[in-house]
Every structure is written in C-alpha cells, then in structure tokens.
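*Asks:* below are the sequence and a predicted model; questions follow.
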Amino acid sequence: MPSRRPDVTDVEMVGGVERRALVLEDYDPAWPAAYAEHEQRIRRALGPTAAQVEHIGSTSVPGLAAKPIIDVLVTVEDITAEEDYLDQLLAAGYELRVREPGHRLVRTPARDVHVHVLEVGDGAAADYLLFRDRLRSHPEDRAFYERTKRLLVEQDWADMNAYAEAKTDVIAGIKERARRAGA
C-alpha cells in the first residue's frame, strides 16, 4: 500500500550510539509470557491500527540462547502516519529509539523489549517471520545460528548494531534455505 506522504530519509537514533554489554542467556521459558504481556499492552494501545503483532527474534525460538531482549513486530497500514501509532505506544510506556525509512523502533525504559514497527506488506516483516519459523522448525539451523552468536558475543562491539551486522551473512543463508524449501 503506498504511503500517504513521504517517509523519513535519514536514520535518527534517539540518544545516539549506546555501548551495552552483550550477554547471551540460555533459552528462558518465561520469554513467551513476557512477550504476551507486551502483545496485550500494544493491542490495547493501538487497537485495530496494529494489523499484526508477532514475537520475533531469538527469544521467540524455543531452545535458542538469546540476549534477554524480547523483540516484537508490529505492522501498521502507513508507517508515515505516526499519529496513528507512535503517541499511543509512547503513552503505553515505550520510548522512541529509532526512526528510519520504513521502520520505527520503540523500547521499554529497561531496554528489555524492542518493538519494531513496519508497514503492512514490508518484506522485512515477512523476513522476520521466515527466519523465526525456520529456526523453530530446523534444529540444525538453530544450532548453527546459536554457535555463530556465541562466537560473536565474545568480541568487543561498539554497539549492538555492529554485533547484529556481523550476523547478516549467516541470517541471509538461513533465510535462503527457508525460501528454497518453500517455507
């Protein structure tokens, strides 16, 4: 669906680059319950504006070690219509962290939940789900991804974005296998 107005063209990181300790924890069965609490908070705040709310990222994959940060995907009809969702998410207790073309990120003040807002139909939303579902259903890819993360977390990173970027090729390979397999 075309946007009603132009989107932002730059990346705005509210608060600038943050250096944080990267720690992987073994899978915690409490993560789905934490996600469920935030899903309800988001749905109450946004109502039908939230076309989709999904648990994504490593904490959404049973058995996978992860940084203890719950990632949530929310899709909206028009990412540029921030008046439809951003103030509501801020009022629900989230803080704006990133505003960039096609993507907004809000998070909890404790920085333990990241809410990724994308537009309905954005390929990145489908990719998040493709990757999550592949890791859930293919133990060999899940184990390979976890080994990669454990090796990378031992290195010194300027910020979490640099760590995330270092995983790009591995993630792309797993998504490609999922696409070739038809799911």
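*Replies:* Everything's here; your move.
*Asks:* use CA for all of it now, contacts and neighbours both
*Replies:* Fine.
*Asks:* helices of this structure, start to end?
*Replies:* Along the chain, the stretches classed as helices by DSSP state H are 31-46, 86-91, 123-137, 139-153, 160-166, 168-181.
*Asks:* how near is Arg111 to Thr80?
*Replies:* Applying Cα to Cα, to the nearest Å, the value for Arg111 to Thr80 is 24 Å.
*Asks:* grab the nearest non-local neighbour of the residue most central in space within the chain.
*Replies:* Residue closest to the mean C-alpha point of the chain, counted by Cα atoms, centre = their mean, is Asp71 at 4.3 Å. Distance criterion Cα to Cα, 6 or more residues apart in numbering; nearest residue to Asp71, sequence neighbours excluded, is His114 at 4.9 Å.
*Asks:* put this beside the first:
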Amino acid sequence: MSEVTPPWAYETPEIRPHDPRLLLVAGTERARLAELLAPWLADGVEHVGSTAVPGLAAKPVIDLMASVRDLSAVVAQAGDGLAADGWCYVPPELDQRPWRRFFVKPDESGQHRVAHLHLIQAGHPRWAEQLAFRDALR
C-alpha cells in the first residue's frame, strides 16, 4: 500500500436493499480468485458476508474468503497477480487482525470498495465460523 491513504479507506458504509446482481459479481470474482490463488488454496473461495444472503440489506461490498495453506506465501508470491487484478493489500499492522491477510478491490474511480478478500489460514476456526454464520442467515 502506498504512503497516501486511498479514498476508499474512509468510505462511509451505506446499507442498501439487497441487490441480486452482487451474487453474480461475486461468482465471477470467486472464479477469478480460485484461478489466481490455486497453488495456495486449501478449502476454496467462498462468498460470505451480507451480500451472500439473498434478501438481506447490505453494504454493496462483496466479501470473499479464501482458505490458504500459508498466508505469508500468498502475499509474497501472489501479491503481484492480485494487484494486477485490482486488489490492494492492507498490511496486517493496519488491518489489526493477525488471523487473516486482507485485500480490498476498489472500483475504477478508486473512491469506493467493490470487494474484500479475507485470506484465512487453513484450519483456523474463523473459516468455519464465518461459513456457519452465513449459512444460518441464509
């Protein structure tokens, strides 16, 4: 991440009615991430968060979660590929969640978040907890 804080970092969340188009966008992003992260994936890429629940009002930001074998290896070895695909890395010291590595995909203007990518260490309880929560809401 550059020294200049991007506008999307200060974007005010806005809850909107459910938008079924976000499910389609999430599917496309999941497929692309599965391709980019294939060498490191353990349990795949999942659409989680409020946009993954049909009918639920949500921020129009897609949350994707990928289970990987080695967080540091993904950042070091796939970081350039993710950046080329529009993903911005948020370093752990800014994210303050040591159990994940976090990326944000802004829109073309750089003003708004389109998606979040949560890389989770394979076997970490957060993976199952997040899926269980999403599935309970569904």
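*Replies:* Perfect, thanks for sending it. Model, not experiment: these values are computed from the prediction.
*Asks:* after superposing, what score do the chains get?
*Replies:* Here the TM-score for the pair of chains, by TM-score structural alignment, normalised by the length of structure 2, is 0.79; 123 aligned residues with a Cα RMSD of 2.0 Å.
*Asks:* neighbour count winner among Arg111 and Thr80 of structure 1?
*Replies:* Thr80 (21 against 14; other Cα atoms under 10 Å).
*Asks:* what's the match for that one in structure 2?
*Replies:* The equivalent of Thr80 of structure 1 in structure 2 is Ser72 (alignment by TM-score structural alignment).
*Asks:* same thing with Ser60 of structure 1?
*Replies:* In structure 2, Ser60 of structure 1 lands on Ala52 (TM-score structural alignment).
*Asks:* is it true that that match touches Arg21?
*Replies:* No: in this structure Ala52 of structure 2 lies outside contact range of Arg21 using Cα atoms under 8 Å: 10.9 Å.
*Asks:* more neighbours, these two?
*Replies:* The residue with more neighbours, out of Ala52 of structure 2 and Arg21, is Ala52; 23 against 10, by other Cα under 10 Å.
*Asks:* ok, the more buried one to Val25 of structure 2 distance?
*Replies:* Distance, Ala52 of structure 2 to Val25 of structure 2, using Cα to Cα: 11 Å.
*Asks:* again, but for Val90 of structure 2
*Replies:* In this view, Val90 of structure 2 and Val25 of structure 2 are 22 Å apart by Cα to Cα.
*Asks:* now swap in Val4 of structure 2 and tell me
*Replies:* From Val4 of structure 2 over to Val25 of structure 2 the distance is 29 Å, taken as Cα to Cα.
*Asks:* neighbour count winner among those two?
*Replies:* Counted by other Cα under 10 Å, Val4 of structure 2 and Val25 do not tie: Val25 has more neighbours, with 13 against 6.
*Asks:* trace that one over to structure 1, please.
*Replies:* Using TM-score structural alignment, Val25 of structure 2 sits opposite Ala34 in structure 1.
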